[in-house]
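Peer 1: Sequence and predicted model, in that order:
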Amino acid sequence: MNLKTTFSKKIFWIGLAIIPLAVIAAKTEFGNKKSAYTSIPASQTNTCNCYSTSLPSTIIPINFNNTVPGDLFSFTVQPQADCFAWQEFIALNWPTDPNASFGAPKDLNFVQWETYMPREVLFPDDGSKPPAWGTLVSNEYSSLFKSQKLLLKKTQTKLLTFVSKIEENDAEVNFSPNQAEPFNKPSWLGAQNSTNVWYEIMLNKDYYDFIVQKGFYNAQVQHDTVKLNQPINFPQGQYGTKIVGAIELKAAWMEVTDIKSPKWQRYKLSNATVLDPITKKLRTTVVALVGLHILHKTQNQPTWVWATFEQIDNAPDQSNLSGTPPSQYGYNFYNPSCTNQNVTIKTATGDSTKVVSCKPNTPPPYYLNQAGPVPTQTTRINKIDPIDAAPINALMQQNIQKFYPNSVWQYYQLVDVIWSQQPEPDPQKPIPIPRKINQSSMSSGASIVANSTMETYVQSSKTCFNCHVYSSIAPYPPDSTNNNKFGDFSFALSFAKYPSAQSNQKKKSIKK
């Protein structure tokens, strides 16, 4: 830790002499901010302290309400980042139904972040302005499936699809994100109940407003901006204000096949419409949240705060495969009695057989539209940080159980948080990818941070920012020289399209 960090840390500890005032101030800043949803009055807000046993003097007040913090007063040690992540997690997962309890079992209503805008809706295929905030299904997508007579309520439907391309009504559809890697190869994850994991990327209001106000839903506008020597920097959240800053979330959902099982009282559940990979038909189902990335840009962390959570039953540590599972229901993605599986898949030249191995964290050998999903074996390679994350998880799970005894959120855990000890300011002009940041200043509890449901197959080689330094603006053929300009750590930005006339011209040239 450098001298500046050490000095800041000492000042912070001295300030603990007035911790009661700090807690009162934090309640005001976190608890009384107005929101798009009904806020719980301050007198009814449960509050607890968050701290690590390694640094018990580093106390962060946690408020149980729907107010997402814009920033932390200071990032100097790992426990602060971990506690900030838990505050985000609680607020983002707050129920939108004002009469609902926090984490009520089998409550299928959306929590706050589920009302954010899907990446596919924010960036229409023709480069046009996205629909109004609150829209979860675009008109273009809904029109593709009119023949199926399945009503897609545009502000109430969670639409989950698989990574592939299909031809439907002569329209090419690009579907939702999947695993981080491998690229251009099968990378789906099969649960022990023989269903695949579904993924989605959601973007908050500050992210949406920035894209709409700047016109960055159009790839051409992105390029025109960088040609004027102006960088694309997302808004930063600010401590003690109503400015939340840009937030990007990626969620992993496991399909529920036995809704009556008491197992699901340990999970956040939602109704979802999914595109079946075999039938290519939409169907409704219930899904259980098993993983959640929270990427948040703040004033104190302009290189973003990278937090990731999982349901505690997902997978065992690779170093302790003989350990007892967290519950009687076993693991979601690991079977101690696993045997290799022969799967018959369909190919252009006829049926063939592929073997799904029991070797942990091995990518599947076929695409989902070639055969149905089967269980894939998963273990956690990087143990959850025992110094800070593990004790903070135990503390927060105890507090959730104390305030909301039946809450499903007591069965979730922080995997880790990445943050910068030496924050680097936003670029003042467009820069090429990869962005060169001081990687030695990027701090976390483990040297490699990976979510077992979203980085299953790259847990030992990369961490979040290693990939995201390659985020770029959207490609635009008339200005290919600027396709490599940095997109402020958000891959979602690169999904913007250019105007439909040019897009159609491109498709015609490809067909020729």
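Peer 2: It's in. Predicted, not measured: the structure shown is a model, and the values here were computed from it.
Peer 1: going forward, measure contacts and count neighbours with C-alpha atoms only.
Peer 2: Will do.
Peer 1: Buried ones in stretch 73-93, by neighbour count?
Peer 2: 75-93 (16 or more other C-alpha atoms under 10 Å).
Peer 1: How about stretch 131-146?
Peer 2: For stretch 131-146, the neighbour count (16+ other C-alpha under 10 Å) marks P131, W133, T135, L136, V137, S138, Y141, L144, F145 as buried.
Peer 1: now, among the residues you listed, which is nearest to N49?
Peer 2: The closest of the buried residues of stretch 131-146 to N49 turns out to be W133 (C-alpha to C-alpha; 34.3 Å).
Peer 1: follow-up on the earlier one: could you dump the buried residues of stretch 131-146 into TSV with secondary structure and distance to N233 added?
Peer 2: Converted to TSV, the buried residues of stretch 131-146 look like this (DSSP: H, G, I helix; E, B strand; the rest coil; distance: C-alpha to C-alpha, whole Å):
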residue	secondary structure	distance to N233
P131	coil	22
W133	coil	21
T135	coil	24
L136	coil	25
V137	coil	27
S138	coil	26
Y141	helix	29
L144	coil	34
F145	coil	37
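Peer 1: Most widely separated two among those residues?
Peer 2: So, the buried residues of stretch 131-146 by C-alpha to C-alpha: farthest apart are W133 and F145, at 22.7 Å.
Peer 1: Distance from stretch 244-251 to the middle of the chain?
Peer 2: Stretch 244-251 sits 7 Å away from the centroid of its parent chain (C-alpha atoms, centre = their mean, to the nearest Å).
Peer 1: Pull the contacting residues for the spatially closest residue to S503 that is not a sequence neighbour.
Peer 2: Excluding the flanking residues, the one nearest S503 by C-alpha to C-alpha, 6 or more residues apart in numbering is D126, at 6.9 Å. Residues near D126 by C-alpha atoms under 8 Å, 6 or more residues apart in numbering: K497, Y498, P499, S500, S503.
Peer 1: Distance to E172 added to those, as a markdown table?
Peer 2: Converted to a markdown table, the contacts of D126 look like this (distance: C-alpha to C-alpha, whole Å):
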| residue | distance to E172 |
| --- | --- |
| K497 | 14 |
| Y498 | 16 |
| P499 | 16 |
| S500 | 14 |
| S503 | 12 |
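Peer 1: putting a second one here so we can go through both:
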Amino acid sequence: MKRPLYNHAILIICLIFMGCGSPTSVTQQASSFDSSIVFSPFPPVELDSNATPAQLVSFAWNEFLALNWKSSYSKNNKRDYPDTSWSYASDKLPFPDLVVWETYAHRSELRPYSDKMLPFDNPPHYSFGDQLYPQNAQTSFKLFHNLDENNEIGSCDVFAHVNKYQQQYQVLYQAKVNRQEYQYIYDNYPTKARLLAATTHTTRLIQDSVAAYYGTGAPCDCPPGKNILCLPCGGSQGAGPGSIEIKTAWRRLTTEDDPSRFFTRTVITYSLRGDSIIYVNDTYGLIGLHIIHKTRNYPAFVFATFEQVDVEDANMGLVTLNSKGNDSGPLQTYKRLHPITDIANESTKYVHDQLKKRNPKSIWQYYRLTGVQGKPTKDSSSFNYFLANYVIESDSTLANFHGGGIGTPFNDSTNLLYQGKRITMGGCQGCHGVAQLHASGDFSFLLDTVGKPVYRPDIGLTSSKLQLYIKAFRAFSPAHKGSTK
């Protein structure tokens, strides 16, 4: 189904992003920001194959502004559609009652434990294996925010204002996918068995013959009959934006926080009552947002990440987890391991200025671009090689990632396949590359076989997600499967 004015929007955005450039190291960045940022209800579908840092940060902001556009859901019950009658200038409230990315499908909708995917436009419907109980009769399980992850993929737990509250204000997470990615899985691999067959076949091709993998049309044009997992790419004629995934980080606010500086929502969280898992409705503030986006020119996805501007002033702390998922050290404060680039900061200033002109109350003037990754590279001095969000990749394991798996984050082993070559990439892209190279999830941790469909929310888990990832990656790794070609 095509969106209203979609072809027109594609034409405009593609013209904006056309241009040439070559990869630029951090030391070679331009000192001023030349904006190609537009306030559009539709996300960009593509950017130049040799995008400069300026083009990459513009692309990231164009995604952010489109995905935070007001949703049309209250008018037509369509998820992942913007209300084209709305604009950042016409609304004088800090933020709309529902924005586009909020209506994306949650991971438990994409991979329901019931093994029965429902149509994308159905109201929120979360499927777990364990029995869940409401806190009271008024507690809703149909909200658009289901914060069912409580750690950074098994690496650490993160908390706010630890100087005063210790571990009372934990950061929680959720992951979502857009319509196009959801529909691809719904149409082709809607059950656990069918998806497993596709990822298993894809793994064998990648490990045994890279040429055969690309011969299927991968990574963008695999016919369904090939039984290869090949998520849709933006940038093709009439193809739409391509696959987009969102990961968000949230926490409860304290009296030390100014709520007027946070995007807040009523969310679903979980607690234990004896041996029972209770779902609760509470108000949380958004503190981090990842956007990953697959296009034809960027089949390894463009990775963009944003933060609430006060995160480094909130006395954040973390506790590292061991292989059993238990605390392995004391609560400790932490610092950002890699600075935000000048060009990202310049782009943030530009967007904030534009937002204030349109709506001085816009909540998004309190959110900044942390960084963006485009083409994979083995050059550790390249732009945003070690991309990490302060509240989503907080510890060294994730912030300094450049290894072959979650259990070996620093060993410089290859972690992704790009244009026929195995590459050791750092940061977010390198970490997600493990899901492509070893688990055949096409850079998505939502589509692998590691503990999915999810049996129950993270709270109360006795096994470690980290240990599950390590087990899966070892099973797929060349050392355990034989040599690769």
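Peer 2: Ah, there it is. Quick caveat: nothing in here was measured; it's all calculated off a predicted structure.
Peer 1: Can you pull the TM-score for these?
Peer 2: TM-score for the superposed pair, counting by TM-score structural alignment, normalised by the length of the second structure: 0.65. Supporting figures: 364 aligned residues with a C-alpha RMSD of 3.9 Å.
Peer 1: picking up where we left off before, could the contacts of D126 of the first structure go into a markdown table alongside distance to M117 of the first structure and neighbour count?
Peer 2: Shown next, in a markdown table, are the contacts of D126 of the first structure (distance: C-alpha to C-alpha, whole Å; neighbours: other C-alpha atoms under 10 Å):
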| residue | distance to M117 of the first structure | neighbour count |
| --- | --- | --- |
| K497 | 17 | 24 |
| Y498 | 20 | 26 |
| P499 | 21 | 17 |
| S500 | 22 | 14 |
| S503 | 24 | 15 |
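Peer 1: Give me the secondary structure label for P232 of the second structure.
Peer 2: coil (DSSP: H, G, I helix; E, B strand; the rest coil).
Peer 1: Would you mind finding the match for it in the first structure?
Peer 2: The alignment partner of P232 of the second structure in the first structure, by TM-score structural alignment, is P235.
Peer 1: For the closest residue to its match other than its chain neighbours, what is the enclosing helix or strand?
Peer 2: The spatially closest residue to P235 of the first structure, leaving aside those adjacent along the chain, is G245, at 5.1 Å (C-alpha to C-alpha, 6+ apart). G245 of the first structure belongs to no helix or strand when elements are defined using DSSP states H and E.
Peer 1: Identify the residues contacting G245 of the first structure.
Peer 2: G70, D206, Y207, F234, P235, Q236, G237, Q238, H296, K297, T298.
Peer 1: now the counterpart of it in the second structure: how far from G371 of the second structure?
Peer 2: With TM-score structural alignment as the criterion, G245 of the first structure lines up with G242 in the second structure. Relative to G371 of the second structure, G242 of the second structure is positioned 21 Å away (C-alpha to C-alpha, to the nearest Å).
Peer 1: repeat for D208 of the second structure
Peer 2: For D208 of the second structure, the distance to G371 of the second structure - C-alpha to C-alpha - is 35 Å.
Peer 1: For the helix or strand containing L21 of the first structure, which residues meet the burial criterion?
Peer 2: For L21 of the first structure, the host element (DSSP H and E) is helix 19-31. Buried positions in helix 19-31 of the first structure, judged by neighbour count with 16+ other C-alpha under 10 Å: I19, A22, V23, A26, K27, E29, F30, G31.
Peer 1: Next, find the distance separating A450 of the first structure from S187 of the first structure.
Peer 2: From A450 of the first structure to S187 of the first structure the distance is 15 Å (C-alpha to C-alpha).
Peer 1: More neighbours: which of those two?
Peer 2: A450 (28 against 24; other C-alpha atoms under 10 Å).
Peer 1: Not counting the helix holding L21 of the first structure itself, show me its contacts.
Peer 2: Contacts of helix 19-31 of the first structure (C-alpha under 8 Å, 6+ apart): A42, T45, P61, N63, N65, T67, V68, P69, Y239, G240, T241.
Peer 1: For these, could you give me a markdown table that also reports secondary structure?
Peer 2: Output for these, formatted as a markdown table (three-state DSSP):
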| residue | secondary structure |
| --- | --- |
| A42 | helix |
| T45 | coil |
| P61 | strand |
| N63 | strand |
| N65 | coil |
| T67 | coil |
| V68 | coil |
| P69 | coil |
| Y239 | coil |
| G240 | coil |
| T241 | coil |
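Peer 1: my guess is K242 of the first structure meets D71, correct?
Peer 2: No. K242 of the first structure is not in contact with D71 according to C-alpha atoms under 8 Å; the separation is 10.3 Å.
Peer 1: More neighbours: which of the two?
Peer 2: D71 (25 against 17).
Peer 1: so what's that one up against?
Peer 2: With C-alpha under 8 Å, 6+ apart, D71 of the first structure has these contacts: G237, Q238, Y239, G240, V244, T298, Q299, N300.
Peer 1: Give me the distance between it and T5 of the first structure.
Peer 2: 18 Å.
Peer 1: Kindly report the same for S472 of the first structure.
Peer 2: Distance of S472 of the first structure to T5 of the first structure, computed by C-alpha to C-alpha: 31 Å.
Peer 1: try A81 of the first structure
Peer 2: Taking C-alpha to C-alpha, one finds A81 of the first structure at 14 Å from T5 of the first structure.
Peer 1: List the residues that contact the match of P232 of the second structure.
Peer 2: P235 of the first structure touches D206, Y207, F210, G245, A246, K297, T298, counting by C-alpha under 8 Å, 6+ apart.
Peer 1: give the contact list for the most centrally placed residue in the first structure.
Peer 2: Closest residue to the average C-alpha location of the first structure: K250 at 2.2 Å, with C-alpha atoms, centre = their mean. Going by C-alpha under 8 Å, 6+ apart, K250 of the first structure touches Y199, E200, I201, M202, L292, H293, I294.
Peer 1: need the strands for the stretch 101-250 of the first structure, in chain order.
Peer 2: 117-118, 159-160, 165-168, 171-174, 197-203, 247-255 (DSSP state E, counting those that start in this stretch).
Peer 1: most neighbours per residue, which of the ones you listed?
Peer 2: Of all these, strand 117-118 carries the top mean neighbour count, a mean of 26, counting by mean count of other C-alpha atoms under 10 Å.
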